[in-house]
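Student: model the following, please.
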Amino acid sequence: MSTVKPAIRTVIVERQVPHPPEKIWRALTQPHLIEEWLMQTDFQLVKGQKFTLRNQPRPDVSVVIEAEVLAIEPHRTLSYSWRAFGLDSTVTFTLEPTPTGTIIRMEQTGFGPDQDLAFKGSRAAWTQYLAALDRFIATID
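Tutor: Have a look, this model is predicted:
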């Protein structure tokens, strides 16, 4: 008798920006730049490196994400684990050059059927984070 596994869901947010992949890559991989659009971090661009992302959106709320770099393809793909609030997921950024800039694709996969609130929250948060990334990239050289 076979059992059907519950479907794992994925949040996908794409955004086309008028910036080259190299500039976006810097904002995705340099800790002081990551902090400008995402969260405080001790990120290092080394496969297997563990790091944290921290945020305090309100005085009574503290967010800590435990993560580990899973894959690196410079100026193209960055993937890391994302563990917080009972969610064990993977975040992958893909950069695709276009004639006028880059398509940034963020995928966060690993949401179980019982994690609807986390799924919806992640979709809203990543939409905001990528908008912040786009605004921030426009300010750097």
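
Student: when you work out contacts or count neighbours from here on, use the C-alpha atoms and nothing else.
Tutor: Will do.

Student: show me the residue at the heart of this structure, geometrically.
Tutor: Residue closest to the mean C-alpha point of the chain, counted by C-alpha atoms, centre = their mean, is residue 91 at 5.1 Å.

Student: that residue and residue 109, how far apart?
Tutor: 7 Å (C-alpha to C-alpha, to the nearest Å).

Student: thought the residue nearest to the centre of the chain was touching residue 110?
Tutor: No - using C-alpha atoms under 8 Å, residue 91 is not in contact with residue 110, being 9.2 Å away.

Student: quick one, helices of this protein?
Tutor: Here the chain has its helices, by DSSP state H, at 21-29, 31-37, 116-137.

Student: ok, which of those comes nearest residue 105?
Tutor: Closest to residue 105 of these, according to C-alpha to C-alpha: helix 116-137, at 9.3 Å.

Student: residue boundaries of the strands in this structure?
Tutor: Secondary structure of the chain (DSSP state E): strands located at 9-17, 40-41, 50-58, 61-73, 77-84, 87-98, 101-111.

Student: and the third one, what does it pack against?
Tutor: Yep, that's strand 50-58 we're talking about. Judged by 3 or more C-alpha pairs under 8 Å, 6 or more residues apart in numbering; DSSP states H and E, the packing partners of strand 50-58 are strand 40-41, strand 61-73.

Student: check the second one too.
Tutor: Identification of packing neighbours for strand 40-41 by 3+ C-alpha pairs under 8 Å, 6+ apart yields helix 31-37, strand 50-58.

Student: want to put them side by side, so please do this one too:
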Amino acid sequence: MTTATGETLTTVDGRTALRMERRLAHPPPMVWRALTEPGRLTQWFPSDVEMEPRAGGKVRFPFRHGEGEATEGEVAEWNPPHVLAYTWDDDVLRWELEPESLGTVLVLTHTFADRPGAASFAAGWDACISRVDPVLAGGPVPARGDMKAAHERYVKEFGLDRGAAEELPVGWKVRFERQLTQPAATVWRTLLGGVSAPEVGGPVPRGFVAGEFAAGPVSELRPQEVLAYPWDLHGRHQGTVRWELTRGTGQGARLVLTQTGLPEVPASLALDVWRDRVESLAAKSAAMPR
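Tutor: Predicted coordinates:
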């Protein structure tokens, strides 16, 4: 039985490193077979894998059922049955196997550039690795199931629900980049809240507004992608709020929300207000069936 023993998220040379440690019930030589043999890989890995078994060998990842385009990589380390590392497009996957009395301690380090996608990666690898022991036991392999709850848990654990603030020549800018668990069309409908489609120059639907930041008319609009508007406080223009939904990791949209403001309103207030609003939206999305 697979046992989770911890995960961490760090920054290495400007890139993000996700480290996940799991205890497996099978010895390293058997786990190595699950990592390298195509017939076993296809039962738990997120794509098919075609690998030349040597350092410097080519790796190809053809996705099944048209789920994505085939990508390539290269074997960086090949030390059976202890260490296997290879690139996957721009990412690096390093698998370490250490024997212990009850089986194997498996350590996966996934290094990548897209830090806001870390929760998606962690939830996905958690589901994948949990299938390795059943694959090796020759029994039924559990379906991956719904990973939304795990995704949201990792968002909190890794602090990916926090925005960032920067000073501008006059005032400030806050920014949230949040991976969601529903596609952009579903998130957009949720933000509209049942009201008619907005138009440039028209009122902003309530779902796009937070706190006491009064919304001016819609200034930029691309349905299911972008909505922006000026905002004011106590009748004075302060800055701009902009919502953008792009393609994210996994099956959900990536939300990028920015707000600019003047010094009379502290950026910390905007961070608190928008964090509550974004997390409310994320929780509602996670509770929806796909």
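
Student: picking that back up, ranking the helices and strands packed on strand 50-58 of the first structure by burial, who's on top?
Tutor: strand 40-41 (a mean of 18; mean count of other C-alpha atoms under 10 Å).

Student: tell me roughly how far it lies from the second structure on average.
Tutor: On superposition with the second structure, the mean distance recorded for strand 40-41 of the first structure (mean C-alpha distance after the TM-score superposition for the first structure) is 1.7 Å.

Student: corresponding residues in the second structure for that strand?
Tutor: Counting by TM-score structural alignment, strand 40-41 of the first structure pairs with residues 48-49 of the second structure.

Student: what's the burial count for residue 39 of the second structure?
Tutor: Residue 39 of the second structure has 12 neighbouring residues, counting by other C-alpha atoms under 10 Å.

Student: residue contacts, the residue nearest to the centre of the first structure?
Tutor: Going by C-alpha atoms under 8 Å, 6 or more residues apart in numbering, residue 91 of the first structure touches 79, 80, 81, 82, 106, 107, 108, 109.

Student: do the same with residue 270 of the second structure
Tutor: 174, 259.

Student: can I take it that it is in a strand?
Tutor: No - with DSSP: H, G, I helix; E, B strand; the rest coil as the criterion, residue 270 of the second structure is assigned helix and is not in a strand.

Student: that one and residue 255 of the second structure, how far apart?
Tutor: Distance of residue 270 of the second structure to residue 255 of the second structure, given as C-alpha to C-alpha: 17 Å.

Student: and the helices of the first structure: which comes nearest residue 64 of the first structure?
Tutor: Taking those one by one with C-alpha to C-alpha, helix 31-37 is closest: 13.6 Å.

Student: what do we get in the first structure for residue 18 of the second structure?
Tutor: Residue 18 of the second structure maps onto residue 11 of the first structure when the alignment is built from TM-score structural alignment.

Student: residue 109 is in contact with its match, correct?
Tutor: Yes - Residue 11 of the first structure is within contact range of residue 109, at 6.4 Å (criterion: C-alpha under 8 Å).

Student: reformat the helices of the first structure into a markdown table and put distance to residue 68 of the first structure next to each item.
Tutor: Below are these laid out as a markdown table (distance: least, C-alpha to C-alpha, whole Å):
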| stretch | distance to residue 68 of the first structure |
| --- | --- |
| helix 21-29 | 13 |
| helix 31-37 | 14 |
| helix 116-137 | 18 |
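
Student: which of the helices and strands packed on strand 40-41 of the first structure is buried the deepest?
Tutor: Mean neighbours per residue, mean count of other C-alpha under 10 Å, is largest over those for helix 31-37, with a mean of 18.

Student: distance from it to the second structure after superposition?
Tutor: Mean deviation of helix 31-37 of the first structure relative to the second structure after superposition (mean C-alpha distance after the TM-score superposition for the first structure): 1.5 Å.

Student: who touches that helix?
Tutor: Contacts to helix 31-37 of the first structure, defined as C-alpha under 8 Å, 6+ apart, come from residues 26, 27, 28, 40, 41, 42, 43, 44, 129, 132, 133, 136.
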